[in-house]
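In: Fold the stuff below for me.
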Amino acid sequence: MTRTLSRPERIAWVRLARTPRIGPLTFHRLIARHRTPSAALEALPRVSNLVAPPTDKAEAEIDAAEALGARLIASCEPDYPPLLAQLDAPAPIISIRGDAAWLKKPTIAIVGSREASGAALMFAERLAADLGEAGFTIVSGLARGLDAAAHRGALATGTAAVLAGGLDHPYPPQNLKLHVAICERGAVVSEAPLGTVARARDFPRRNGIISGVSRAVVVIEAALRSGSLITARAAADQGRDVMAAPGSPLDARARGSNALIKQGATLIENAEDVIAALGDPAPALRPHSIGPLFAETAPAPPGLPGKIARLLSPTPIHVNDLARLLEAPAGAVAAALTELEMNGQAASLPGGYAASSGAAFS
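Out: All right, here's what the predicted structure looks like:
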């Protein structure tokens, strides 16, 4: 059930969400257990040595967002992107500058190489324009190259950009004019707190938001070690459709997208292919459920947290994958991750992912 938070509730929500070592998994477990963010904050000293940010800091972030022409939206509120809200552990709070309604329309992400070829840039812009004319909001990451081309193609019909840093630190600098245009005619989204400067380790989180707010992800010209493949993997784990445009086998920039097609991604050549792949009507989402993640669970078996800690790295891994690797119940793995996160040994990420502690915002 969605509802709009009062200002005191929003302040408590922000304080809990910004508490160090409390990521999305732990946040939602605390809300499920204590029902309100205020009650969860009161319980923190009894269960850990974590210290939430002071009230005035949360108020300052809310006021700074409003001064920027943006607002903080909690995952329980009606303006939170509906597809993102369906994930197992959505980002507890996001900031949006522009019109949040663009993310309530049918959404398709288009991503690809920062060093894209001219043909790929033209194709991305045309595909975005055609899908926009068909009623879709185009989502991408505002990166130079193909992302920027997709945003430009959809400016007239509606586009949303997802940032790795805070809304007050758009990246890269060469896309600042495009960023301003999207703020005025679309929406710019970030999970990161205001003041956050994007670092390399923040982009996988950004990619998970791109796929999380989208019905499908289209990859155009991605190399084998491209961040676009991280977005595609996140999309598959989140139950989204993954599509890819084929590229020349002689161009290293297309090897990743071609590999996706070999692995089962839908081959697309135009907007009609994308729409046909979605079906009419579009098939129901296939949420990547992890069962009783937010229900009461028994204590983790002895030794499980240590085994999980040894498996974690800066590369995000889904809690289901951890459970399969360890042959342990997903609920016990989630409980152990909560313990690890509160001890500073893990970070929970949107969509039910976890990573080593360095993947969390400082």
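In: Going by C-alpha atoms from here, please, whenever you check contacts or count neighbours.
Out: OK.
In: Doesn't Ala39 belong to a helix?
Out: Yes: counting by DSSP: H, G, I helix; E, B strand; the rest coil, Ala39 is part of a helix.
In: That one: how many residues sit nearby?
Out: 14 (other C-alpha atoms under 10 Å).
In: What ranges does the stretch 51-200 of the chain have for its helices?
Out: 55-67, 82-85, 118-133, 146-154, 176-185 (DSSP state H, counting those that start in this stretch).
In: now those in a markdown table, with mean neighbour count?
Out: Listed next are the helices of the stretch 51-200 of the chain as a markdown table, based on neighbours: other C-alpha atoms under 10 Å:
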| stretch | mean neighbour count |
| --- | --- |
| helix 55-67 | 16 |
| helix 82-85 | 21 |
| helix 118-133 | 21 |
| helix 146-154 | 27 |
| helix 176-185 | 17 |
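In: out of the ones you listed, nearest to Arg253?
Out: helix 118-133 (10.0 Å; C-alpha to C-alpha).
In: chain center to the closest one, what's the gap?
Out: 23 Å (C-alpha atoms, centre = their mean, to the nearest Å).
In: Show me what that helix packs onto, helices and strands only.
Out: Packing contacts for helix 118-133, counted by 3 or more C-alpha pairs under 8 Å, 6 or more residues apart in numbering; DSSP states H and E, involve strand 137-140, helix 146-154, helix 271-278.
In: which one of the ones you listed lies closest to Leu337?
Out: Nearest of these (C-alpha to C-alpha): strand 137-140, 30.3 Å.
In: What is the closest one packed up against?
Out: Partner elements for strand 137-140 (3+ C-alpha pairs under 8 Å, 6+ apart): strand 107-112, helix 118-133, helix 146-154, strand 159-163.
In: Kindly recompute the last result at 6 Å.
Out: In terms of contacts (3 or more C-alpha pairs under 6 Å, 6 or more residues apart in numbering; DSSP states H and E), strand 137-140 is packed against strand 107-112, strand 159-163.
In: Quick one: distance of that strand to the chain centre.
Out: On C-alpha atoms, centre = their mean, the centre of strand 137-140 falls 13 Å from that of its chain.
In: which outside residues touch it?
Out: Thr107, Ile108, Ala109, Ile110, Val111, Asp147, Gly158, Thr159, Ala160, Ala161 (C-alpha atoms under 6 Å, 6 or more residues apart in numbering).
In: How about stretch 250-267?
Out: By C-alpha under 6 Å, 6+ apart, the list of residues contacting stretch 250-267 reads Glu221, Ala222, Ala223, Leu224, Val242, Met243, Ala244, Ala245, Pro246, Gly247.
In: Second input sequence below; structure requested for side-by-side comparison:
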Amino acid sequence: MPRPELAAWLRLLLTPGVGLDSARKLLAAFGLPEAVFAQPASAWQAVVGARAASALEQPPEDLEAQVDRTQAWLADAADRHILTLGDPLYPPDLLQMADPPVLLYVLGDVQALHHPRRLAIVGSRNPTPQGETNARQFAQALGQAGVCVVSGLALGVDGAAHDGAMLGGAPTVAVVGTGLDRVYPKRHLALAHRIGAQGAIVSEYPLGTPPLPAHFPQRNRIIAGLSQGTLVVEAAVQSGSLITARLAAEQGREVFAIPGSIHAPQSRGCHALIRQGAKLVESAQDILEDLRFAEPVPPDDRAGPGSGHGAKEDSLLRAMGHDPVSLDALQARTGLDTAHLQARLLELELSGEVARLPGGLLQRQGQG
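Out: Reported below is the predicted structural model:
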């Protein structure tokens, strides 16, 4: 990524007072960040309000230092990447979220984010010995069946799940709440190196970001969004694992839970999920059968980034036609909900296939 482009992305995301929601609104309104910063403050104000517009007028004091740090990090190894919303390697499943990350920092194999079979395994940081064993054994069995395990690199169940997946010979993806130039918890430094070599570590946070408590519930939405289902091994009733399970259910993904002793606090969250409709599982085979992971992978799903996504993209472009169209008309033609449609349009706009016209109209670009 050229330095001016990287600087524009980082300025948009690092400006105090401009959150991810405002950043997405500005990108949807004006396109790439360089185009955003080419607008007058009055145009920003119309989209995100006076306070955020005022904040955008001055670049953050540490912007140039952050650009230097990021460029040096990217140049240090070939397995370091930054994916923007419009990047063809950006995971399409995340675009279906109401609040997709604007930037993803990736250390390792980007293809792991596009693995045709992905399951989140989450649970307590302080599991029972049986809970930790269950996490490792389920992940290993799933890995042997060709499933990529997604988790959060935390102590306890997360670490056991990553380890088990790699023992099973599969890639694993760790979604973290810090910058990728640091490992948290430090006890998982060796594990993080193994994950980077056999899968990928992902973060939406800029380099240098410390492990702040508010970041971990936020990263849980990415764990859920990257996965076709979520397995909760052990969890207290009030826990981050149940947040991940709730987010998975809200995104239409399957939620599975392993039952445990009625006397163990770590089992109460799983029992609550089962009462709410999560599927009780006793073996990895239960999950493989429910998600149809036991069946052969369709050829279209082996093609890599964007597999199966092109057909959806073509249908949306076909619905647009080649004349200017309003968002309301396009929504009526496609039946897509507003958040889904806006995410898809932003993706197409950033890839140059759709342009925004005066009056809130949209038009397809080219004849493809």
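In: I'd like the helices of the stretch 51-200 of the first structure as CSV, with distance to Ile261 of the first structure appended.
Out: Formatted as CSV, the helices of the stretch 51-200 of the first structure follow (distance: least, C-alpha to C-alpha, whole Å):
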stretch, distance to Ile261 of the first structure
helix 55-67, 41
helix 82-85, 25
helix 118-133, 17
helix 146-154, 19
helix 176-185, 31
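In: Identify the residue of the second structure aligned to Ser228 of the first structure.
Out: Aligned by TM-score structural alignment, Ser228 of the first structure pairs with Ser241 of the second structure.
In: oh, I was asking about Ile94 of the first structure
Out: Per TM-score structural alignment, Ile94 of the first structure is aligned with Leu104.
In: on that earlier part again, residues contacting the match of Ser228 of the first structure?
Out: Val122, Gly123.
In: That one looks like it's in a helix, true?
Out: Yes: assessed with three-state DSSP, Ser241 of the second structure lies in a helix.
In: Quick check: it vs Leu89 of the second structure, distance?
Out: For Ser241 of the second structure, the distance to Leu89 of the second structure equals 27 Å [C-alpha to C-alpha, to the nearest Å].
In: can you check Gln285 of the second structure too?
Out: 31 Å.
In: picking up where we left off before, list just the nearest of the contacts of strand 137-140 of the first structure to Ala58 of the first structure.
Out: Distance to Ala58 of the first structure across the contacts of strand 137-140 of the first structure (C-alpha to C-alpha) is lowest for Ala161, with 24.5 Å.
In: Name the SS class of Leu362 of the second structure, please.
Out: Under three-state DSSP, Leu362 of the second structure comes out as strand.
In: Give the aligned equivalent of it in the first structure.
Out: Checking with TM-score structural alignment, Leu362 of the second structure has no match.
In: burial count for Leu362 of the second structure?
Out: Neighbours around Leu362 of the second structure, by other C-alpha under 10 Å: 21.
In: is it true that it touches Ala329?
Out: No: the criterion here is C-alpha atoms under 6 Å, and Leu362 of the second structure misses it with Ala329 at 10.3 Å.
In: Between these two, which contacts overlap?
Out: If you check Leu362 of the second structure and Ala329 against C-alpha under 6 Å, 6+ apart, no residue is contacted by both.
In: How many residues are close by Ala214 of the second structure?
Out: Neighbourhood size, Ala214 of the second structure [other C-alpha under 10 Å]: 9.
In: To which residue of the first structure is it aligned?
Out: Match for Ala214 of the second structure (TM-score structural alignment): Arg201.
In: ok, the most centrally placed residue in the first structure to Tyr171 of the first structure distance?
Out: With distances taken as C-alpha atoms, centre = their mean, the residue of the first structure nearest its centroid is Ile209 (1.6 Å). Distance, Ile209 of the first structure to Tyr171 of the first structure, using C-alpha to C-alpha: 16 Å.
In: Show the contacting residues for the equivalent of Tyr80 of the first structure over in the second structure.
Out: Alignment note (TM-score structural alignment): Tyr80 of the first structure maps to Tyr90 of the second structure. Residues near Tyr90 of the second structure by C-alpha under 6 Å, 6+ apart: Leu83.
In: repeat that with 7 Å
Out: Leu83, Thr84 (C-alpha atoms under 7 Å, 6 or more residues apart in numbering).
In: count of neighbours near the residue nearest to Pro53 of the first structure when sequence neighbours are not counted?
Out: Among residues not flanking Pro53 of the first structure along the chain, Arg15 sits closest, at 5.5 Å (C-alpha to C-alpha, 6 or more residues apart in numbering). Arg15 of the first structure is flanked by 23 other residues according to other C-alpha under 10 Å.
In: Quick one: map Arg15 of the first structure onto the second structure.
Out: Under the alignment defined by TM-score structural alignment, Arg15 of the first structure corresponds to Arg11 in the second structure.
In: mind checking the SS state of that match?
Out: Taking three-state DSSP, the label given to Arg11 of the second structure is helix.
In: That one reaches Pro59, doesn't it?
Out: Yes: contact criterion C-alpha atoms under 7 Å: Arg11 of the second structure and Pro59 qualify, at 6.2 Å.
In: Mind jotting down where the strands sit in the stretch 201-350 of the first structure?
Out: 216-220, 241-245, 266-267, 317-318, 347-349 (DSSP state E, counting those that start in this stretch).
In: between the ones you listed, which gets nearest to Leu72 of the first structure?
Out: Of those, nearest to Leu72 of the first structure by C-alpha to C-alpha is strand 347-349, at 18.3 Å.
In: now for that closest one, which elements pack on it?
Out: helix 24-34, strand 353-355 (3 or more C-alpha pairs under 7 Å, 6 or more residues apart in numbering; DSSP states H and E).
In: what's the longest one aligned against in the second structure?
Out: Just to be clear, that refers to helix 24-34 of the first structure. Using TM-score structural alignment, the residues of the second structure aligned to helix 24-34 of the first structure are 20-30.
In: Once aligned, what mean separation remains between that stretch and the first structure?
Out: After superposition onto the first structure, stretch 20-30 of the second structure sits on average 1.6 Å from its aligned residues (mean C-alpha distance after the TM-score superposition for the first structure).
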